[in-house]
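S.K.: Have a look at this prediction, sequence included:
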Amino acid sequence: MKTKISLFSIFMLFMFFQATAQKKPLTHDVYDDWKSLQSTTISNDGNWTAYRISPQVGDGILEIKSLTNNKTYTIDRVGRYSFSKNSDFVVATVSPEYEKEHALKLKKTASAKMPKDSLFIVNLKSGEIKKIARVKNYQLSSESTEWIAWSHETPEEEKAKKEEGEKSEEAKKPKSKSKGTELVLYNMVSGNESRFEGVVEYELTEKGNYLYFEKDEADSLNPAGVFAFNTKSGKEVTLNSGLKDYKKLTTTEDGEQLVFFATNSDKKDDQYFSLMHWKAGSNEAKIIADTTTAGVPNNWMVSDNSNLRFSESGKRLYFGTAPRPVKYAYEEDSTMLDSERPAVDVWSYNDPYIQPMQKLRANRDKNKTYDVMMDLKSMKMVQLGTPYLENIYIDAENDRDFVLATDDQSYRVQSTWDTQQPRDYYKVDVNTGKAKLLMQAGRGFMSLSPEGNYLTWYDPEVENWFVMDVATETTRNLTEGIDVSFANELHDSPSMAGSYGSAGWSEKDAAFFVNDRFDIWKVDPKGKVAPENVTNGFGRKSNISFRYQSLNRDDKFISMKAPVLLSATHEWTMQDGFYTANLSKAANPTKVVMEDVSFGRLIKAEDSDRVIFTKSTYEDFGELYVANSYKMDGLKKLTNVGAQEDPYNWGTAELIQFNSLEDGEEMQAILYKPENFDPNKKYPMIVYFYERRTNSLHSHPSPAPSASTINIPYYVSNDYLVLVPDIKYQLGYPGPSAYNHVVPAANAVVNMGFVDKSKMAIQGQSWGGYQVAYLVTKTNMFAAGGAGAPVVNMTSAYGGVRWGSGMSRMFQYEKTQSRLGGTLWETPSRYIDNSPLFRMDEVNTPLFIMHNDEDGSVPWYQGIEYYMALRRLQKPSWLVVYNGEDHNLVQRKNRKDLSIRMGQFFDHYLKGAPMPEWMANGLPATLKGRTLGYELVDETNSTVEGEGASLMKEKTKGNN
């Protein structure tokens, strides 16, 4: 019997290797059609789920699947979609066919003749689908079971006439000046509809009781105006008409009130807006605020740049005011030509922000508004924000007597070198506008409790949580004396460590819940009851991190009466799952599920216990599942998108251990192997790294063109091993820290016996790119390196600017990721010792560098410094620059190009593949846009040839 089992096992193993051997490797051609699962949702009654299955390029599908029977609706090319409140309908926008649209674009078809989106309304009970052509957008009432509104595109024939200038008799008639289009209000239950012409903006209320809309001026008989349509009575009311411009229609939650901005001026540079208000039952909208209103500061105005917000009760309105524009005599001087005006930037040492930040903030600062509260009963207006108190935090859900405000203006200069800048906190009386200082130079972020009784914050300087009683303004340390840290225990930079966050409050602000690394603590804001570890220390004992999960979006409190759901992640094995716990007292949580997978967020039906979620591993696609409740009963798999992977050699992922050379601490790395892995074979290996990454063990990446780093599925499928080690950093020594983790991690795999140690490479982007550049100055163990956007000279980078944010780069080196912990003049040796540029002569590793000419994070000149040094030393190196691209590639065409070039580079150095033309002979500027140089060349006859030789090759053998 044992012999039979053994023979059967051998046969099955043979069949397995036969099956995997027949699987093909991934190629760059698979990217466009590779599908993902998107926009998963569940209907309110829990009886339906919907999701999109979309390729990276091309037409996707929407599947609407019954969770109670076998009924499924499939609609092609869906973008946005929504379930109705009663779960009887699905509304979806349907895009034109990708291939047809692409063909028309190639023919340079006029925009008027391009196909437009359609709208589908699916009746889930009858299966009937109503289709509406040329729809611009739609609004579906979130609290109504009947009403939907949509806006049409300009009629095709009308737009074509305008664009082509037809001179027919019809075209000679006076044309409407309106830029508006047709608006349709439709009752999904009765099928009745109402149509309104020339609409430019509309707002369908949440309850569906009103449709508000704005029309612009069509002609002298049809002026611009704002209108209300009562869906119950079917009557239309003119709220205001005859003014030049209207903006930002905003309603209360019950739909019974409307506010909007209006002006009678058409001078864009000199417009003063009024704020108008209408309440159901009124004949017309009335001005409630303008430049003459009591409470508006002198020489200020109501600002149409501000947001309009009603409080949840509808008793208050929040908007903004701003100083009137000031015109300087110099800018108004008409005696000067533009060519005579100096173009100059003045950088002052005491500017709050440096000039690049000022430029990026210019429009925001120009349009800055200051918050106002208006009591809609008394119509009293109170100015809350001022130029000296810019940031007001409005809680629109509650009509409290105060709001919280912050001011950081005194500390802005230091943001140049420290992003953890303090701020002053104030309590502002909404009845008077008076501000009272609560905390000066606070480092934490204050948060108000749901009932408004307390303010809580974490102070990173002392690594404790604090509470302030709003009524008495007394402050208490909530976590002092607790024998665990509430600061990030893995924090390894010179900045202050952040917290693990808070979970929320119990009802009536009775208890506040905060997280440590593993467990959840209940603390009494009054200090009368001692802090209690409500997960009973089980998390720390088990190495499991517990976090509270709210399944109902409207929940304001954590229940103390019934068990709540906790997410659970094992920090060493990376198992993922859920537990339940009663947070009213200390007790071990109860396991619901714990698996070697990664669970996606649980989405619960609003009116049912049913939940949907995804779960994945590296091997298994993150399919959608449904369960009858969070207890995972009635578990059922809903999708099979992962079937697209079956023809391909995929791979596996596992955790391995290694010891840091720094202090001997046991660390972890992820090792990815091909699906047909043979332990007796010698594989090439690429090591990729960026901080700590092992928590991504069970993520399931898709084959996709690269924005900057290696696509792991592509390389693994093509018979590479990929290693991703965690790195722990020592203050002041980021380069050595990388060496002390990457090198032993790679050697740990080499010692397993299946890696060709002469065919290993490293690759990283940004911070990872820097570490690649550093490592190749310290070791020759890697046959090739790929460095994306690397800093190589910390002395020059230190004084530079992050052009994407306009910030000085000083903070990067002193406080955060670069971890040097001091200024250039305090610790110059650290800057030099950690800078690869000063040891370029020690590099013997061929390098593939990407650095783009509009990189807003790492200055492009760093890539140039790197390339110039390597070029001067005649080290094999290639710098790839994508024009107009930022730190990571955005344009898909460039991502595809990078993927191909990086793959060819590693294939050459790790697999012995021939060099491509662009590596062997370069790509001269005269050939830019004419050839890509992907084709492989015979290196035995290859020399570094000039442009003429390349052109001759192009003619004789062809190119892509």
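M.R.: Yes, it's here.

S.K.: can we go C-alpha only for contacts and neighbour counts from here?
M.R.: Will do.

S.K.: Which stretches in the stretch 601-750 of the chain count as helices?
M.R.: Along the stretch 601-750 of the chain, the stretches classed as helices by DSSP state H, counting those that start in this stretch are 712-717, 734-750.

S.K.: part of a strand, is residue 780?
M.R.: No. Counting by DSSP: H, G, I helix; E, B strand; the rest coil, residue 780 falls outside a strand, being coil.

S.K.: and residue 896, which of the helices of the stretch 601-750 of the chain is closest to it?
M.R.: Closest approach to residue 896 among the helices of the stretch 601-750 of the chain (Cα to Cα): helix 712-717, 12.6 Å.

S.K.: what's the closest one packed up against?
M.R.: Using 3 or more Cα pairs under 8 Å, 6 or more residues apart in numbering; DSSP states H and E, the elements in contact with helix 712-717 are strand 651-659, strand 666-674, strand 721-725.

S.K.: go again using 10 Å as the cut-off
M.R.: Packing contacts for helix 712-717, counted by 3 or more Cα pairs under 10 Å, 6 or more residues apart in numbering; DSSP states H and E, involve strand 651-659, strand 666-674, strand 683-688, strand 721-725, helix 892-911.

S.K.: another one to put next to it:
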Amino acid sequence: MFSPASTHLVLKRRPATAANATPGRGGAAPAGGGAPTGPNAGGAPAETPAGPRGTDTILLDLRTGRHQLLGSVSDVAFNKKGDLLAYTVDAAVKDANGVFVFDAQRGRITPLDNDARVYDRLAWSERGTAVAVLKGLEVEKMRERDNVLIAFPDVPSLIGDDDVPVKPVTLDPKKATGLPTGWVVSDRAPLAWSDDGKRVFFGMREQGAAAPTERKTTDEQADVDVWNTADERIQSVQMIRAEADRNFTFREAFDVVADRFVKLADETMRDLEVAQDGRWAVGRDTRGYVHDYKRPAADIYRVNTTTGERTLMVKNQIINTSTGSHTFGISPDGRCFLYWKDNRYQAYDLDAGSSRTLGGATPVNFVDVEFDHPGPKPAYGVAGYTSDGKSAIVQQRYDLWALPLDGSAPRNLTNGVGAKSEIRFRYVRTEPNDPPTTLPPSSGGGPGGGPGGPGGFQAQAARLPREKPIDLSKPVTLSAYGEWTKKAGFYELANGQLKELVYEDASFSNPAKAAKADTWLFTRQTFVEFPDLRVSGAGFRDAKKISDANPQQAEYLWGHRQLFDFKDKDGHRLQGILAIPDDYKPGEKRPMIVNFYEKNSQNLHRYNAPSYLTGMGASPMQAVSDGYITMLPDVYFHTGASHSDMLDAVEAATRKAIEMGYADPKRIGINGHSYGGEGAAFIGTRSRLFAAVGMGAGVTDLYFDFSQNWGWSYQVTGGSGANGSDYYLYSQGREGASPWEKPEMYMFESALTHVPEVTAPFLIMHGTADPTVAFTNGLAFYNALRYNGKSAVLLAYPGEGHGLRGMANRRDLTVRYFEFFDHYLKGAPAPKWLTEGVPFLKKDDTLITR
């Protein structure tokens, strides 16, 4: 970690972690780990490994080359200016523990506090003059550490004078007025200062008994989960959220100046967002609104962080859903809370305690007109706030607008060029965020290493970057995307005028600007051009490629992509992508493989790197190199009958490709995965355009799946635990009604219903531990095809999830994918597994030879 002034570098050793160790008391899973299994999955508390967390750390002065060894360092953090470094020591001999400050200018270390306790959650104030930290002791047979919060409001005054005793301001739960009895200041949540340095925000939770080390057998104690329809949250959701709920902390404040505890959150208002300056907070009371499928809502309150007083802002406000945002949080200056109600932006003035509708007397329509789900329509979203604090910058389909927070008329920043030219302009944040100034403990987070649980004290750890306002008095960079041309690039907005910088048939990453130079770093890619790094000056036109990460591409046959238009049966304009091999000769009719998933035409210029398949959801580059035409069509969705929408759009695009002369109508295959997999299964049962069908991890019985705990079972606990109601009513399923309201629709839209009509062979793949779509869907579809005498192969990958993770499994699927389609679309000899199957007792022998 570099200091913000780039004068020092901190090098911290990260010790090896046991294979099954969790990263700390926060409960996050280890990287690459699978879903928990067993009867207590998702429920066993994640405790801190025993022993000290400190490791030896080297502090290197980049100006002189001199280095200093700091022993047994746990937390370490520079202040914003970078002239002071605070760190905690967690040593094997606890008498050496404490919190210390290193003066980068003088090279001196000053101890702030020293005690035989554990120090944790170090946090600097925004101004870099105050430090707060927790210190505590483990309590025998109890789950929570007994912590006190200590704060040093004026660290610079303490530097260098070892003779002056340092006395911190202390919050001790046992002595503080108003803090509930039996509650602790929790090390499961980070600390954060208010901008004025007067308050420290922290997490609080109730003390509880440590989990038993031994579990009784069912001969000694019953083990039963009681599922009651009166439960606020379904049992499976409670199980999945159990660890987060165990670690949940309530966000509170410590007034350092007044030496006073201020209660902010509690069981009546668990969710709390604190403004960046710390003066106000906004809380959500979700009691009475929690539901399996109704749009999530809450009563929203203003909270005074000085007194804890609450003021009702708005009742029954829809909050953020799976299909769009309806609240946008507190502005960077802490004065305004923005939300979406009655298809208009609303601004609550936190200082005045009043709300107003924005947009003027003749409002501009900011509704997401492309929203294709049932339920209330969201806005396109908020790009940010102006630096003068007077306006929010909001998005329309194509243009950007300055929306004054005083309720006056908005101003089109892009002058209507977007709507006129059908170019989508979006703000690009090019200035670098403040660099990270904090390193976590080497144990991977240490005690409290994770967030405080959903809605808890999690969103504003001291080291997270702060949202920066947008200064319209300076040139602003906008991304540009052609809705129908698929061109992309960047424009500059300066003095109210748009200027094209680069706009071409390619795709670009968001550019990053150097902090002290007019130099930009970004990637550019096309279907044939790998996204190598490029550096340019202002304007992007003089870009120089500085990496060559994929030279081996020159050794392989590639291809090019072609964009085409088509219409569905209702006349909606849609687009698709054809990938055409390099060796294609005009007039040839090639075999074609179709892949789809909602919309894909926006990826026209995305580089398609060759790779093994993780599922059936890819349009593999190897297919083009092997001589196939490949196609990616867009789908237009209505409310209800979404699989029929897929069928309509995919067939229309396929007929268009045949009409264009590229595809041999007798040699066309289709594949899809997940939502696309259930669509591919449905299309394969209904359409006669496809000679072979590949489907992966898709739902095949919608009627049954609606009432399932979506992607969850006692055997596979990696899903959300929620039932399918929300998904089918409002989310991706888009049905808009239950199976009891429209049973015929659910039956018709299920691939399982139409199995007797199947004519094409199927290749089905599914991971047996899929936490998203239960394996029983793929198995049931296979059994239905088998019963009806159809040709089908199910590739079941034991222990795999929604997509394949094992490299050998990926290779296996890739080989079988091409053997399947090569046989049915190119007439290649069929492998034995396709014609004869693989006896279970010979499975291992067969796999060894592949």
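M.R.: In hand now; what should we look at? Computed from a prediction, not measured in an experiment: that's the story for all the values here.

S.K.: Give me the TM-score for these two chains.
M.R.: With the length set by TM-score structural alignment, normalised by the length of the second structure, the two chains reach a TM-score of 0.84; 759 aligned residues with a Cα RMSD of 2.7 Å.

S.K.: tell me the most buried of the helices of the stretch 601-750 of the first structure?
M.R.: helix 712-717 (a mean of 25; mean count of other Cα atoms under 10 Å).

S.K.: Off-centre distance for it?
M.R.: Relative to the chain's own centre, helix 712-717 of the first structure is displaced by 25 Å; criterion: Cα atoms, centre = their mean, to the nearest Å.

S.K.: Equivalent analysis for stretch 223-230 of the first structure, please.
M.R.: 37 Å.

S.K.: likewise stretch 411-418 of the second structure?
M.R.: On Cα atoms, centre = their mean, the centre of stretch 411-418 of the second structure falls 31 Å from that of its chain.

S.K.: Same check on stretch 475-484 of the second structure?
M.R.: Relative to the centre of its chain, stretch 475-484 of the second structure is centred 24 Å away, using Cα atoms, centre = their mean.

S.K.: helix, strand or coil for residue 322 of the first structure?
M.R.: The local conformation at residue 322 of the first structure, judged by three-state DSSP, is strand.

S.K.: Enumerate every residue touching residue 426 of the second structure.
M.R.: 383, 394-400, 414, 477-481, 490-491 (Cα atoms under 10 Å, 6 or more residues apart in numbering).

S.K.: Which one of the helices and strands packed on helix 712-717 of the first structure lies nearest to residue 234 of the first structure?
M.R.: Using Cα to Cα as the measure, helix 892-911 is the one of these that comes nearest residue 234 of the first structure, at 49.4 Å.

S.K.: tilt between the closest one and strand 683-688?
M.R.: Interaxial angle, helix 892-911 of the first structure versus strand 683-688 (axes from the mean of the first three to the mean of the last three Cα atoms, to 10 degrees): 130 degrees.

S.K.: Please work out which residues of the second structure line up with the helix or strand following helix 892-911 of the first structure.
M.R.: Per DSSP states H and E, the first helix or strand lying C-terminal to helix 892-911 of the first structure is helix 917-921. Against the second structure, the aligned range for helix 917-921 of the first structure is residues 832-836 (TM-score structural alignment).

S.K.: for stretch 675-687 of the first structure, same thing?
M.R.: Mapped onto the second structure using TM-score structural alignment, stretch 675-687 of the first structure covers residues 582-594.

S.K.: Buried residues of the matching stretch, list them for me.
M.R.: Buried residues in stretch 582-594 of the second structure, counted by 16 or more other Cα atoms under 10 Å: 589, 590, 591, 592, 593, 594.

S.K.: wait, doesn't the fourth one sit right on residue 667?
M.R.: Think residue 592 of the second structure. Yes. In this structure, residue 592 of the second structure is within contact of residue 667 by Cα atoms under 10 Å, at 6.6 Å.

S.K.: overlap in contacts of these two?
M.R.: Common neighbours of residue 592 of the second structure and residue 667, using Cα under 10 Å, 6+ apart, are 690, 821, 825, 826.

S.K.: so which of the residues you listed comes closest to residue 95 of the second structure?
M.R.: residue 821 (69.1 Å).

S.K.: Please say which position in the first structure residue 57 of the second structure maps to.
M.R.: Under TM-score structural alignment, residue 57 of the second structure pairs with residue 183 in the first structure.

S.K.: Where does its match fall, secondary structure wise?
M.R.: Per DSSP H and E: residue 183 of the first structure is located in strand 181-187.

S.K.: how much does the helix or strand following that strand stray from the second structure?
M.R.: Sequence order places strand 193-204 as the next helix or strand after strand 181-187 of the first structure, per DSSP H and E. Here the mean offset of strand 193-204 of the first structure against the second structure after fitting is 3.4 Å, by mean Cα distance after the TM-score superposition for the first structure.

S.K.: Could you tell me the angle between strand 193-204 of the first structure and strand 181-187?
M.R.: Angle of strand 193-204 of the first structure versus strand 181-187, following the same axes, to 10 degrees, is 100 degrees.

S.K.: State the number of residues packed around residue 195 of the second structure.
M.R.: Look at residue 195 of the second structure: counted by other Cα atoms under 10 Å, it has 16 neighbours.

S.K.: Skipping adjacent residues, who's closest to residue 859 of the first structure in space?
M.R.: In this structure, residue 859 of the first structure finds its nearest non-sequential neighbour in residue 802, 6.9 Å apart by Cα to Cα, 6 or more residues apart in numbering.

S.K.: swap in residue 49 of the first structure?
M.R.: Excluding the flanking residues, the one nearest residue 49 of the first structure by Cα to Cα, 6+ apart is residue 42, at 4.3 Å.

S.K.: ok, and the closest non-adjacent residue to residue 645 of the second structure?
M.R.: Counting by Cα to Cα, 6+ apart, residue 637 is the residue found nearest to residue 645 of the second structure once chain neighbours are left out, at 5.8 Å.

S.K.: Which position in the first structure pairs with that neighbour?
M.R.: Under the alignment (TM-score structural alignment), residue 637 of the second structure pairs with residue 729 in the first structure.

S.K.: Likewise for residue 355 of the second structure?
M.R.: Matched by TM-score structural alignment, residue 355 of the second structure corresponds to residue 475 in the first structure.

S.K.: Double-check residue 580 of the first structure against residue 594; I have them as touching.
M.R.: No. The criterion here is Cα under 10 Å, and residue 580 of the first structure misses it with residue 594 at 12.0 Å.

S.K.: Now list whatever residues contact both of these two.
M.R.: Taking Cα under 10 Å, 6+ apart as the criterion, residue 580 of the first structure and residue 594 both touch 567, 568.

S.K.: could you say which helix or strand contains the nearest residue to residue 191 of the second structure once chain neighbours are set aside?
M.R.: With sequence-adjacent residues excluded and distances taken as Cα to Cα, 6+ apart, residue 191 of the second structure is closest to residue 202, at 5.0 Å. Using DSSP H and E, residue 202 of the second structure maps to strand 199-206.
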